[in-house]
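[1] here you go, sequence then predicted model.
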Amino acid sequence: MDPMQVAVPVLGIVAVAAATFYAVSFAELREKSLRNLEDSEGDENGGGYRYESSRERRAKRKADKESKL
């Protein structure tokens, strides 16, 4: 069996896997960004996008979780 008969399909699979990984990653980033935008629209600061640090997000999630209990 010729090595090219094995190499070409393997390289094709690797290329498709890489493209899928990037597509899913960018879709998740866009979804997260839109979710943050929607969350910030209801804020008292007049809406719009506001940067929120990971510490602030954790505190907010913790407060939400505790309020549900």
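    Cool, the structure landed. Keep in mind that what you see is a predicted model, and the values were worked out from it rather than measured. Residues are numbered from 1 along each chain as shown.
[2] contacts, neighbours, all on C-alpha from now
    Noted.
[3] in the chain, which helix is the longest?
    Assignment by DSSP state H gives helix 3-41 as the longest helix of the chain.
[4] that one: which residues count as buried?
    36-37, 40 (16 or more other CA atoms under 10 Å).
[5] comparison target, given below:
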Amino acid sequence: MDGMQIALPILGIVGAAALTFYAVSFNEIREKSLRDYDESESENGGYRLTSRSRERRARRQASKNTKN
């Protein structure tokens, strides 16, 4: 059995795992950044709070508190 027949699939798996890791990490960073931006806008009076946005914020705070 040639060494290349073993190395090529292993390199493919490692490459796919690295790509997946970076894609998931980037997505999590983007979501956190948007969440932080939303919270800073609402604290600075950037927009008027409606009942819907209050509910969303309460849910985010509740999920944040349960994670910690």
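    Received it, and whenever you're ready, just let me know what you need. Just so it is clear, the structure is predicted and the values come from calculations on it, not from any experiment.
[6] picking up where we left off before, ok, of the buried residues of helix 3-41 of structure 1, which one's closest to Lys65 of structure 1?
    Asn36 (17.8 Å; CA to CA).
[7] related to what we said a few turns ago, same list (the buried residues of helix 3-41 of structure 1) but as a markdown table, adding distance to Lys60 of structure 1.
    What follows is those, written out as a markdown table (distance: CA to CA, whole Å):
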| residue | distance to Lys60 of structure 1 |
| --- | --- |
| Asn36 | 12 |
| Leu37 | 15 |
| Ser40 | 12 |
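[8] sec struct for Gly45 of structure 2, please.
    Three-state call for Gly45 of structure 2 (DSSP: H, G, I helix; E, B strand; the rest coil): coil.
[9] separation between it and Gln5 of structure 2?
    According to CA to CA, to the nearest Å, Gly45 of structure 2 and Gln5 of structure 2 sit 61 Å apart.
[10] one more: Ala18 of structure 2?
    Distance from Ala18 of structure 2 to Gln5 of structure 2, by CA to CA: 21 Å.
[11] check Arg35 of structure 2 too.
    Distance, Arg35 of structure 2 to Gln5 of structure 2, using CA to CA: 46 Å.
[12] Glu41 of structure 2 too?
    For Glu41 of structure 2 relative to Gln5 of structure 2 (CA to CA), the value is 55 Å.
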